[in-house]
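1. Just to be clear, the model below is a prediction. Sequence and coordinates:
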Amino acid sequence: MMKLEGIAVFVAISEAGSISEAARRLRLSKSVASERLADLERELGAKLVHRTTRRLTLTEDGTAFLGRARRIIGDVEGAAADMAERRGAMVGPLRISAPVTFGRMHLGPALYPFLAAYPEIELTLDLDDRRVDASSGGFDAVIRHGPILDSRLMAWKLAPSRRVLCASPAYIAAHGAPATIEELAGHRGIFYTNRGVADWRFPRGPSGTTEADAIVVRGRLGLGLNNGDMIRDAAISGLGIALLPMFIAGPAMRSGDLVPVDIGMHPEDEFIYMAHPDGRNPSAKLRAMAEHLRRAFSAPPYWDYPLT
């Protein structure tokens, strides 16, 4: 019968490229690691590794076996992490997707103290501005800004998020400032393409949040971009009016590089939220991370900038 420790040694050797380095990572002696690899090869009846004086390479059989070996080790580690969580321990892998700009500006700085407090959590953070599928993408959760469009997700609100119409002083000086939503439709807009054409939505009343009672403004397309940093920079360069979350626009508004555009209506309320697939019981470490981020961002969030 194959022994798990032999499979673990083989996977470590394939990743490290040498028996000595694999042994170091596994905290074994080189002789023990070599013996475990030899035992595994005998049990399988196949040579898994080519040994030369300079380097180790996988044989054809070794390459074929590696994928399953990794899955075996991953399943065992996942099961161990699940059992540890049942005892309240914060250990094991966690895979999260988040937007690029928010991740760089706010999520990373908020997460680093959490990871320092729980060093046995193995976080993989995938920054991508596209709307990813948490279930098929293999994520434990996604962190996003805006409305929740996927009914298969269960969402936890982390912080409110205001968006503001803004432009550079140079753009306002050259084209004037729209004072109504009708005038806004005639200005050049810088649009976030990941949201589609209906991104600029303004409720008719304080509680207007449905499709029927929200005005959608499309404006004249000046520029379409799929990244918040670039939208901010394009607005600062005077290329048009942008609708930006305050967590991106705040520093530029404090410095005067961007100024608010007041049309007498406010964009729909949105949130920073963490969502996990429906039907999947969220782990203790995921719940702890969400609570930590709520405290770190606060409500109202620290990045809010007063417009008046």
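-> Good, I have the coordinates. Worth saying up front: this structure is predicted, and the values here are computed from it rather than measured.

2. Going by C-alpha atoms from here, please, whenever you check contacts or count neighbours.
-> Noted.

3. measure the closest residue in space to T180 that isn't next to it in sequence to L184 for me?
-> With sequence-adjacent residues excluded and distances taken as Cα to Cα, 6 or more residues apart in numbering, T180 is closest to I263, at 4.4 Å. Using Cα to Cα, to the nearest Å, we find I263 at a distance of 8 Å from L184.

4. who touches both of the two?
-> P178 (Cα atoms under 8 Å, 6 or more residues apart in numbering).

5. These two: which is more packed in?
-> Set side by side, I263 and L184 show more neighbours around L184, with 21 against 15, by other Cα atoms under 10 Å.

6. A249: what's it in contact with?
-> So A249 contacts R232, L258 (Cα under 8 Å, 6+ apart).

7. tally of neighbours for F114?
-> Applying other Cα under 10 Å, we find 16 residues neighbouring F114.

8. dropping in the other structure now:
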Amino acid sequence: MMKLDGIAAFVAITEGGSISEAARRLRLSKSVVSERLAELERSLGASLVHRTTRKLTLTEDGAAFLERAARIVRDVEEASAEMTERRGTLSGPLRISAPVTFGRLHLGPALYPFLARHPRVELSLDLDDRRIDAAADGYDAVVRHGPIQDSRLTAWRLAPSRRLLVAAPAYLERHGTPEEIGELDAHAGIFYTNRGAADWRFQGPDATIIVRGRASLRVNNGDMMRDAAVAGLGIALLPTFICGPAIRAGELAIIDIGVAAEPESIYVAHPEGRHPSTKLRAFAQCLRDAFGDPPYWEVPDCA
């Protein structure tokens, strides 16, 4: 007979990439995790994992079994948490993915009080700027900045996010301050690469206006974009949650070209069709309350 602890071990191994990591996540010894996997394979009459000295990979049977196995583990965890929540206590695992810069600057400070109020919630927070597959990678939800492009996600808006063209005062003294959109082509740009094309997008009267300037730097991290702009390497289009403090400190100046960047938001999104748990709803409300509307990071004197 298949045992739940074997299924849980298999899922943890595939998500963690190794028996050692699965043992750490499950708080068990490696030998116990290995034996649970072996027992599951015996009960199924199939090998689920290729074992080599360097890594573990799924067999064809393992890949076929994984989706249902992950669903079983998630359903049991959610059922257990729901029973606890019925008694007025939030508990159980909550796995979230979020962008690096936003997570470090704003998500962490908002979460610490939430975790202090709900000590039985076991939060796993992965900071990664890449676009992950929430369902396939086993996340309860993802926090993201910008448009939600995955139609398999149900998104809840947490806060508006405004982006501004900025540059160091020294850069603008050397190269001049652009006053209209057509003048941007003559300037060096600092571009974010995780969204594909290196460009800036603005709200035109009838359609989006796309500007592809000369790139002095392409990078996949918002902190480095801000720092490069402060260093005078060029113009950057940055959300105020990143550039606000540098603007207030006089390290960056706002460039007004008469059009605004396309509006964006901070979202939390969960896989479509999955019933969101009470603790996920509480997590989202905690973030809304902490960020505010307008959010506390907004720059009030440049609206």
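-> Okay, I see it. Just so it is clear, the model here is predicted, and its values are computed rather than measured.

9. The residue nearest to T180 of the first structure against C166, yeah?
-> No - assessed by Cα atoms under 8 Å, I263 of the first structure is found out of contact with C166, at 10.8 Å.

10. Tell me which stretches of the second structure form strands.
-> 49-51, 56-58, 92-98, 121-127, 141-145, 153-161, 163-167, 188-192, 200-203, 208-211, 214-219, 235-239, 253-254, 264-271 (DSSP state E).

11. Comparing those, which comes out most buried?
-> Mean neighbour count (mean count of other Cα atoms under 10 Å) peaks for strand 235-239 among these, with a mean of 26.

12. In the first structure, what residue corresponds to I254 of the second structure?
-> In the first structure, the residue matched to I254 of the second structure (TM-score structural alignment) is P260.

13. and the gap between its match and T57 of the first structure?
-> 61 Å.

14. you'd agree V211 of the second structure is up against Q203?
-> No - with contact defined as Cα under 8 Å, V211 of the second structure does not reach Q203; the gap is 11.5 Å.

15. starting at the chain centroid, how far to stretch 106-123 of the second structure?
-> How far stretch 106-123 of the second structure lies from its chain's middle: 16 Å, per Cα atoms, centre = their mean, to the nearest Å.

16. Please identify the buried residues of that stretch?
-> Neighbour-count burial for stretch 106-123 of the second structure flags H106, L107, A110, L111, V121 (criterion: 16 or more other Cα atoms under 10 Å).

17. which residues touch the last one?
-> Contact criterion Cα under 8 Å, 6+ apart gives L90, S91, G92, P93, L94, L115, K279 as the residues in contact with V121 of the second structure.

18. List just the nearest of those residues to E78 of the second structure.
-> G92 (7.8 Å; Cα to Cα).

19. From what I see, that closest one and M83 are in contact.
-> No - counting by Cα under 8 Å, G92 of the second structure stays clear of M83, with 10.6 Å between them.

20. And the helices in the second structure?
-> 4-16, 19-26, 30-44, 60-86, 100-102, 108-117, 169-175, 222-230, 240-248, 278-291 (DSSP state H).

21. May I see the buried residues of the shortest one?
-> Translated: helix 100-102 of the second structure. Buried, per 16+ other Cα under 10 Å, within helix 100-102 of the second structure: V100, T101, F102.

22. Could you do the first one as well?
-> Within helix 4-16 of the second structure, the residues that count as buried by 16+ other Cα under 10 Å are G6, I7, A8, A9, F10, V11, A12, I13, T14, E15.

23. repeat for the second one
-> Buried positions in helix 19-26 of the second structure, judged by neighbour count with 16+ other Cα under 10 Å: I19, S20, E21, A22, A23.

24. Could you do the last one as well?
-> By 16+ other Cα under 10 Å, the buried positions in helix 278-291 of the second structure come out as T278, K279, L280, F283, A284, C286, L287, R288, A290, F291.

25. Distance check, the counterpart of the first one in the first structure against A290 of the first structure.
-> For T278 of the second structure, the aligned residue in the first structure is A284 (criterion: TM-score structural alignment). According to Cα to Cα, A284 of the first structure and A290 of the first structure sit 10 Å apart.

26. how far away is the closest residue in space to C302 of the second structure that isn't next to it in sequence from P169 of the second structure?
-> Closest residue to C302 of the second structure apart from its sequence neighbours, by Cα to Cα, 6+ apart: I254 at 7.9 Å. With distances taken as Cα to Cα, I254 of the second structure is found 9 Å from P169 of the second structure.

27. Repeat that for R281 of the second structure.
-> Distance from R281 of the second structure to P169 of the second structure, by Cα to Cα: 43 Å.

28. And for E85 of the second structure?
-> 53 Å.

29. for stretch 31-39 of the first structure, the distance to its chain's centre please.
-> With Cα atoms, centre = their mean, you get 40 Å for stretch 31-39 of the first structure.

30. Kindly name the residues of the second structure that line up with that stretch.
-> Taking TM-score structural alignment as the measure, the second structure aligns no residues with stretch 31-39 of the first structure.

31. Stretch 132-152 of the second structure: which residues count as buried?
-> Neighbour-count burial for stretch 132-152 of the second structure, with 16+ other Cα under 10 Å as criterion, is recorded at D133, A134, A135, G138, Y139, D140, A141, V142, V143, R144, H145, I148.

32. Might one say that the second one is in contact with R144?
-> No - contact between A134 of the second structure and R144 fails when scored by Cα under 8 Å: they sit 11.4 Å apart.

33. got JSON lines for the contacts of V121 of the second structure, with distance to V219 of the second structure too?
-> Below are these laid out as JSON lines (distance: Cα to Cα, whole Å):
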{"residue": "L90", "distance to V219 of the second structure": "39"}
{"residue": "S91", "distance to V219 of the second structure": "38"}
{"residue": "G92", "distance to V219 of the second structure": "37"}
{"residue": "P93", "distance to V219 of the second structure": "33"}
{"residue": "L94", "distance to V219 of the second structure": "30"}
{"residue": "L115", "distance to V219 of the second structure": "33"}
{"residue": "K279", "distance to V219 of the second structure": "35"}
